[in-house]
Structures are given as structure tokens and as C-alpha cells.
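**Student:** coords please:
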Amino acid sequence: MAENITELIGRVALRDRSAFRALYAATSAKLFGVCLRILRDRAEAEDALQEIFVRIWNNADRFTASDTSPMSWLIAVARNHAIDRIRARKPQAVDIDEAVGIADDAPSPEQEAVATDERSRIQACLETLDAARADAVRGAYMEGYSYQELADRHGIPVNTMRTWLRRSLMKLKECLTQ
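**Tutor:** Predicted coordinates for the structure are as follows:
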């Protein structure tokens, strides 16, 4: 098979179209697999394969049978082309001076300090509630449980759970305003 591919590449170098078709039929599946493995996108691998065969058509005269096996040469052409496509995807580096105006979405140290203080105040107020009611408040407002889920978890009617939550929020509001 290697001799056959070597012969086909030699004929492609002489611009033999039937040899090119035969080379494509014999090697395209393998080269497509190489492209797909590197590019990880079927459509892009198909486009790359077409470009690779254009390169093979234009550069077949550069292949020398004594240097390497024909499949190794073809795979190297495919691999290098696929890697070039990946490199071309990457955005160009931006000058650091242009990045000065980009806002940082992270909270400032002052905002972090205020948030930490608020969390500790809320936690302290939650601790003043009955344990079951504090658990219900955490479940409803921090974990997203529904009234029904909380009522089932605590073994009480839904309307009782609503009352618990309403009264607990009033106590929390009073605690936080002190």
C-alpha cells in the first residue's frame, strides 16, 4: 500500500488528476480523522481536508520517498494545517494600555467588608429565631424551596409554613433595624 501511495503522490506531482482522485480515495478518511481529532469540529475538519488536498496537489513534488513514509508525510501536512487553523482562531493580544479602561466587576475591598458585615448581622439575627423557623427561612430564601416542600419537610400545613415565614421575616427585619 505504501508503494502505491508513493506512486500516486509522484503522479500527482506530475499533475495527474486520476492519480489525485485515487490518492484522495485512499487517504481522505485517515486525514479527515487527523483533522477532526485536532479541530474537534466536523464542519471545520471537512473544510480543512479540502485545503489539505489543495496543498498536496501544489506540493506533491516536495515529497521524497527516501525521507519518510508517504502516509507520515500526508499526516504531517494535515496535522500542521489543522494546528495552523487553531492558531488562526485565537484572538490577537491586546495592548495593555487598551485594557486600562476595562471595568473590574469584582466587588471593591470596601464592598466586600460591607457584605461580610451584612452576612454576619443576618446570621446573628437568624440565630435569634427558633431553629425550625430559621431553617425554614434559609430553605425558602437561600435554597429556593417552595412553601409546600418546606411544609412537608417540617411536617406542618402549608398555611402554617407561610405564617412561620411571614412572622420570621418580621422578626428579622426588627433585628436588623436595631
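**Student:** only C-alpha atoms for contact and neighbour calcs from this point on.
**Tutor:** OK.
**Student:** can you pull out the strands in the protein?
**Tutor:** With DSSP state E as the definition, the chain shows no strands.
**Student:** just the helices in it please.
**Tutor:** 2-13, 17-39, 42-59, 70-89, 109-126, 131-141, 147-154, 158-177 (DSSP state H).
**Student:** need those helices in a markdown table (columns: mean neighbour count).
**Tutor:** As requested, these are exported to a markdown table (neighbours: other CA atoms under 10 Å):
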| stretch | mean neighbour count |
| --- | --- |
| helix 2-13 | 18 |
| helix 17-39 | 17 |
| helix 42-59 | 17 |
| helix 70-89 | 16 |
| helix 109-126 | 13 |
| helix 131-141 | 17 |
| helix 147-154 | 16 |
| helix 158-177 | 15 |
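**Student:** and the closest residue to A26 other than its chain neighbours, how far from I56?
**Tutor:** Leaving out its chain neighbours, the residue that sits closest to A26 by CA to CA, 6 or more residues apart in numbering is I5, at 8.0 Å. Going from I5 to I56 by CA to CA, to the nearest Å gives 12 Å.
**Student:** please apply the same query to T160.
**Tutor:** 78 Å.
**Student:** how about H81: what's its closest non-neighbour residue?
**Tutor:** In space, H81 is closest to I52, 6.8 Å off (CA to CA, 6+ apart).
**Student:** sequence B follows; please return its structure for comparison with A:
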Amino acid sequence: MTDRPHDPEALLAACARGERAALQRLYQTEAPLLLGIVLRLVRDRGLAEDILHDAFLRIWRGAAGFAPERGSARGWMCSVARNLALNALRDRQRLVPLADGWEPLAESADPAREANGRRLEGCLQNLEAPRREAILAAYLDGCSHGEIAQRLQAPLGTVKSWITRGLKALRECMT
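**Tutor:** This is a model prediction of the structure:
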């Protein structure tokens, strides 16, 4: 297996080589985060666990296609899980309403992840309210740009700009 047991990029590369132990380690370290994302969208623990299982199958099968120059491994895995959850919601023809407050599902045992989470929270708070609301609606609630435009009563192009510029500001703040 990899010399870097907590590095998602290295673990994905090991998965691409067919190393099952790397998938097991990836599951141990990333499943709580991915489950939280999926559960936030589908609001059904059983369904979320099924989607998480499917996500890790897709991650295992698609590990060789992961391109680190296009983004982080964690981001790629989050996208896989999120897209599967959104597909499940579309299949069920239902929308997930915005919750008043979002709380993480479980505390992380990884201090670096917790520190990144706190930094991200701070960076989100520094964004202008419309940009923050648009990003949260897109990534936490799974809304399309059109749905966000309706929700925020703003033109579609404006919403797309808010999200693009907001994500850029978040990346800059996090580096």
C-alpha cells in the first residue's frame, strides 16, 4: 500500500493499481465526510448508506481516471457521492428543503480536517451573503443554478457569477 496512509491522492493511486487495502483505508478516512454530504441531501440514513456504498464502488472503479491536476482527490470523491445522491433525489422526484441550521454529523478524529473545516467556516462567513447562500444551496442542498435563482429571486447569470466568484474567493481564502 501507499507510504502516505492518510493522503487521499496516494490512496486513490493505490486503488487504481488494484490495492484493496487502500480502498479500505480510504473508506475508513473519508466515509464519514461522504456520508454527511449524502445524508444532508437525501435525509434518509438507509438510502444514504446505500448511496455511500455505490459511491465507493464508483470510486474504486474510477480511481484510474482521477486527474489530480483538475482538483483534489477529496473533492473528486465528494463530487462522486454528491452526484449519486442528486441522481437518487431526481429519481424520487422530490426536493430537499433548506434546513435552518447545519450541523456536522460527527466530530472528526483528524485535527487537520477539523482545522480546515474551521477555516472554511471563517472563509464562508467572509463572503457576501448572496454568494454564501448560493454556494450553500448548490453544494449542501443540491440545488441547480435555476433553483437557486428562483430561491434568491435573482437572474440566472447573476447566480452563476455569485457561485463562480464565491468559489474563487473561497479557494484564495483557503490557501
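**Student:** can you pull the TM-score for these?
**Tutor:** The TM-score (TM-score structural alignment, normalised by the length of the second structure) is 0.49; 91 aligned residues with a CA RMSD of 1.9 Å.
**Student:** returning to what we had before: got a list of what the residue nearest to H81 of the first structure touches?
**Tutor:** 77-78, 81 (CA atoms under 8 Å, 6 or more residues apart in numbering).
**Student:** buried stuff in the helix of greatest length in the second structure?
**Tutor:** Selection of the longest helix in the second structure by residue count, based on DSSP H, yields helix 20-42. By neighbour count, with 16 or more other CA atoms under 10 Å as the criterion, the buried positions of helix 20-42 of the second structure are 22-23, 25-27, 29-42.
**Student:** what's the closest non-adjacent residue to C78 of the second structure?
**Tutor:** Leaving aside its chain neighbours, C78 of the second structure sits nearest to L34 (6.1 Å; criterion: CA to CA, 6+ apart).
**Student:** in contact with that neighbour, which residues?
**Tutor:** Contacts of L34 of the second structure by CA under 8 Å, 6+ apart are 52, 77-78, 81.
**Student:** quickly name whichever of the residues you listed is closest to E121 of the second structure.
**Tutor:** Minimum distance to E121 of the second structure across the contacts of L34 of the second structure is 17.6 Å, recorded for C78 (CA to CA).
**Student:** counting by contacts, list what the helix or strand hosting the closest one packs against.
**Tutor:** Using DSSP states H and E, the element containing C78 of the second structure is helix 73-92. Packing partners of helix 73-92 of the second structure (3 or more CA pairs under 8 Å, 6 or more residues apart in numbering; DSSP states H and E): helix 8-16, helix 20-42, helix 45-62.
**Student:** on that earlier part again, need the contacts of I52 of the first structure in TSV with distance to R21 of the first structure, can you?
**Tutor:** As requested, the contacts of I52 of the first structure are exported to TSV (distance: CA to CA, whole Å):
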residue	distance to R21 of the first structure
V77	18
A78	17
H81	20
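**Student:** tell me how far the residue nearest the centre of the second structure lies from A149 of the second structure.
**Tutor:** Geometric centre of the second structure, nearest residue: C78, 3.6 Å, by CA atoms, centre = their mean. C78 of the second structure sits 24 Å away from A149 of the second structure, taking CA to CA as the criterion.
**Student:** go on, D54 of the second structure?
**Tutor:** D54 of the second structure is 31 Å from A149 of the second structure, by CA to CA.
**Student:** equivalent analysis for R61 of the second structure, please.
**Tutor:** 35 Å.
**Student:** L36 of the first structure touches A45, doesn't it?
**Tutor:** Yes: using CA atoms under 8 Å, L36 of the first structure makes contact with A45 at a distance of 5.1 Å.
**Student:** burial measure for M77 of the second structure, as a count.
**Tutor:** Look at M77 of the second structure: counted by other CA atoms under 10 Å, it has 23 neighbours.
**Student:** what of the one 4 residues further on?
**Tutor:** A81 of the second structure is surrounded by 27 other residues when neighbours are defined as other CA under 10 Å.
**Student:** for it, give me its contacts.
**Tutor:** A81 of the second structure touches 34, 37-38, 51-52, 55, counting by CA under 8 Å, 6+ apart.
**Student:** if you set the cut-off to 6 Å instead, what comes out?
**Tutor:** By CA atoms under 6 Å, 6 or more residues apart in numbering, A81 of the second structure lies in contact with A55.
**Student:** what of the one 3 residues further on?
**Tutor:** When the contact criterion is CA under 6 Å, 6+ apart, L84 of the second structure has no partners at all.
**Student:** against A129 of the second structure, how distant is it?
**Tutor:** 28 Å.
**Student:** what of K160 of the second structure?
**Tutor:** From K160 of the second structure to A129 of the second structure the distance is 15 Å (CA to CA).
**Student:** between these two, which has more neighbouring residues?
**Tutor:** K160 (18 against 12).
**Student:** who does the helix or strand where the more buried one lies touch, helix- and strand-wise?
**Tutor:** Assessed by DSSP H and E, K160 of the second structure sits inside helix 156-174. In terms of contacts (3 or more CA pairs under 6 Å, 6 or more residues apart in numbering; DSSP states H and E), helix 156-174 of the second structure is packed against helix 129-139.
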